[in-house]
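K.L.:
Mind folding the following:
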Amino acid sequence: MTTLRLGMAAILLLLVSRPRIAGWTRAQWRSVATFGVIMAGMNGSFYLSIERLPLSAAVAIEFVGPLVLSAVLSRRAIDLAWVSLAVVGIGLLGVESLTQTGSLDPLGVLFAVIAGSFWALYIVSSAHVGQRVPGTGGLAIALAFATVVVAPLGMSGLTVAFEQPLLLLPTLGVALLCSAIPYTLELAALRRLPRSVFGILLSLEPIIAVLSGWILLGQSTGRLRLAAIALVITASIGTIVTTPKIPRGTQPPLEPAYSPQRLQERGVGGESTDHVRPQDVVG
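P.N.:
I've put the predicted structure just below:
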């Protein structure tokens, strides 16, 4: 599933972005390749964790990665307060999972912790790719790298999928809705938001998963889970409200120095900037 998801998402984004890779520098290639390996590790270890753990427990454990990253990157006391509030909310989800499912598979917990570590690295690496490679070409190539990394482990599953072609259509939907679209939106967000803020805003992902399971799948939701949802949503809203406003005329925190707008201001390049190297841009 991981191999098909990443591979189909890579094909879709490559068709849309058609990156001009001939002019990429070694630094750009290194960033994109690293990003691809991290995505492979994040997706692969998460699927290995939910093979052994309930989904709610796996997500709660995995989310420790972005929360720790937010705490490390935060410089203001209010940011740390919101992170702490989100940690309490995610902790309540973990407590609920433990009380409902009893003992958890230690190997599944280990895979969830590894997935969380890769998730934190994903945030940092995605920001670097967003800075160094304009457009979505870097993401498309990174997904191709990720597919190559996980392909040896997913070959048996690929055989089953192609023997039953009807499985490919829902897999394409998963690739579109779980990889191509969200990764593109996250890349765009990281070009405009500090990584500390982005990390805690990701806390909405497990909460939306809980709500979707409750509304769409009829999964029960007790008081503990509702309290966790309220805490994490409060932390996310608080992060947005207390984020310092960026004055007009200044650059967003993660916008690359060689973005199309900056290049046009300097009179550099034409319609496409894929061929422009960072060292060619002064300032």
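K.L.:
Every contact and neighbour count from this point should use C-alpha atoms.
P.N.:
Fine.
K.L.:
Could you report the neighbour count for V83?
P.N.:
30 (other C-alpha atoms under 10 Å).
K.L.:
was I right about it contacting L67?
P.N.:
Yes: using C-alpha atoms under 8 Å, V83 makes contact with L67 at a distance of 6.5 Å.
K.L.:
Residues that sit against both of those two, list them.
P.N.:
Residues touching both V83 and L67 by C-alpha atoms under 8 Å, 6 or more residues apart in numbering: I200.
K.L.:
Is there a neighbour count for Q164? I'd like the number.
P.N.:
10.
K.L.:
To compare against the first, here's the next sequence to fold:
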Amino acid sequence: MHWLTFVMALQRVPIGTVLLGIYLAPLAIAGLAHCTLQERVTRGQLASLALALVGSVFVLQPGQAGGLDGLTLIAVSALAYAGSTLASKKTLSTVPTVQVATVQLAVTAVLLMPWLTIHPKLPSRVDVLVITSLGLVYSALALLAYLAFLRRLPVTTAGILLYLEPVSALVAGWIFLGEHPAPLTWLGACLVLVAGTMVSKESVSNTKAEAG
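P.N.:
Predicted structure coming up:
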């Protein structure tokens, strides 16, 4: 549901608006973590979350909303993502990471397979290569890495660290594509990095305290 509504939203809404909407999911994760996982959300995590959200606004610079249907798709995608993260965290306490990732991707493949019959047109070779790389690297391997870290981190911390994603895209565009982001965009990236550093230090400190 998350990926399907995410792609559908990209067809209707500017990408900056879509991504910013999706990055509201960590707010829902933080709000539901205590109820569903009995995790305590600290003031430091809330401060980091607010800082990362403001930084993401500067980085993404969202455009027009794109209508009620676009906003609805974004909201559904964000809520589905938050639910998936919370469910994954709960499952990882008893099920190995590889099994969780395998079942998630297998169920997704089965449920979405009928869509291939709706649009039977074969993609080009380039499209096949791109889609294959998306499936292997950016879905399977990325999901495995994400679940491995989610198993070890508080779910709120993991959600906040997701704000590093648009920053990494910003840096990659600057290095590989010769893009020149505005100073306000770099300021937003710095705010996200500060937020990530804050929440990471707090997580390490809490882990040491629990171990001691």
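K.L.:
Can you give me the separation between T102 of structure 2 and A140 of structure 2?
P.N.:
8 Å (C-alpha to C-alpha, to the nearest Å).
K.L.:
Looking at those two now, which is surrounded by more residues?
P.N.:
A140 (18 against 14).
K.L.:
Give the equivalent position in structure 1 for that one.
P.N.:
Matched by TM-score structural alignment, A140 of structure 2 corresponds to A180 in structure 1.
K.L.:
repeat for L10 of structure 2
P.N.:
By TM-score structural alignment, L10 of structure 2 lines up with I50.
K.L.:
picking up where we left off before, the match of A140 of structure 2: what's it in contact with?
P.N.:
Contacts of A180 of structure 1 (C-alpha under 8 Å, 6+ apart): 9-10, 12-13.
K.L.:
Can you give me the distance of the spatially most central residue of structure 2 to G173 of structure 2?
P.N.:
Structure 2 has L162 as the residue nearest its centroid, 5.2 Å off, counting by C-alpha atoms, centre = their mean. Distance, L162 of structure 2 to G173 of structure 2, by C-alpha to C-alpha: 18 Å.
K.L.:
Grab the nearest non-local neighbour of M8 of structure 2.
P.N.:
Once flanking residues are discounted, M8 of structure 2 sits nearest to L73: 7.2 Å by C-alpha to C-alpha, 6 or more residues apart in numbering.
K.L.:
next one: L176 of structure 1
P.N.:
A9 is the one closest to L176 of structure 1 (C-alpha to C-alpha, 6+ apart), at 6.2 Å.
K.L.:
Which residue in structure 1 occupies the aligned position of L111 of structure 2?
P.N.:
By TM-score structural alignment, L111 of structure 2 lines up with V149.
K.L.:
For its match, give me its contacts.
P.N.:
37, 40.
K.L.:
For V192 of structure 2, which non-adjacent residue is spatially closest?
P.N.:
Closest residue in space to V192 of structure 2, ignoring its immediate chain neighbours: A52 at 4.4 Å, by C-alpha to C-alpha, 6+ apart.
K.L.:
same thing with G159 of structure 2?
P.N.:
G159 of structure 2 sits nearest to P26 (C-alpha to C-alpha, 6+ apart), 4.9 Å away.
K.L.:
Residue in structure 1 paired with the one you found?
P.N.:
So P26 of structure 2 corresponds to P66, using TM-score structural alignment.
K.L.:
So which residues make contact with the helix or strand where its match lies?
P.N.:
Assessed by DSSP states H and E, P66 of structure 1 sits inside helix 64-73. The contact list for helix 64-73 of structure 1 (C-alpha under 8 Å, 6+ apart) reads 79-80, 83, 86-87, 113, 116-120, 123, 195-200, 202.
K.L.:
Over to stretch 191-211 of structure 1?
P.N.:
So stretch 191-211 of structure 1 is contacted by 56, 59-60, 63, 66-67, 69-74, 83, 86, 120, 123-124, 127, 130-131, 189-190, 229, 232-233, 235-236, 239-240, 243, 252-256 (C-alpha under 8 Å, 6+ apart).
K.L.:
for stretch 233-242 of structure 1, same thing?
P.N.:
So stretch 233-242 of structure 1 is in contact with 78-79, 82-83, 85-86, 197, 200-201, 203-204, 207, going by C-alpha under 8 Å, 6+ apart.
K.L.:
where exactly do the helices run in structure 2?
P.N.:
2-10, 15-22, 25-37, 43-60, 68-91, 97-112, 115-118, 125-135, 142-152, 155-161, 164-176, 183-211 (DSSP state H).
K.L.:
now, of those helices, which is deepest in the fold?
P.N.:
helix 155-161 (a mean of 24; mean count of other C-alpha atoms under 10 Å).
K.L.:
Against structure 1, what's the mean shift for that helix, could you check?
P.N.:
Compared with structure 1 after the fit, helix 155-161 of structure 2 shows a mean deviation of 0.8 Å (mean C-alpha distance after the TM-score superposition for structure 1).
K.L.:
residue contacts, the equivalent of P183 of structure 2 over in structure 1?
P.N.:
Using TM-score structural alignment as the criterion, P183 of structure 2 maps onto R223 of structure 1. Residues counted as contacts of R223 of structure 1 (C-alpha under 8 Å, 6+ apart): none.
K.L.:
What spatial separation is found between R223 of structure 1 and T2 of structure 1?
P.N.:
34 Å.
K.L.:
so how many other residues sit close to V160 of structure 1?
P.N.:
11.
K.L.:
Return the residue of structure 2 aligned against it.
P.N.:
Match for V160 of structure 1 (TM-score structural alignment): L122.
K.L.:
With that, I have no additional questions.
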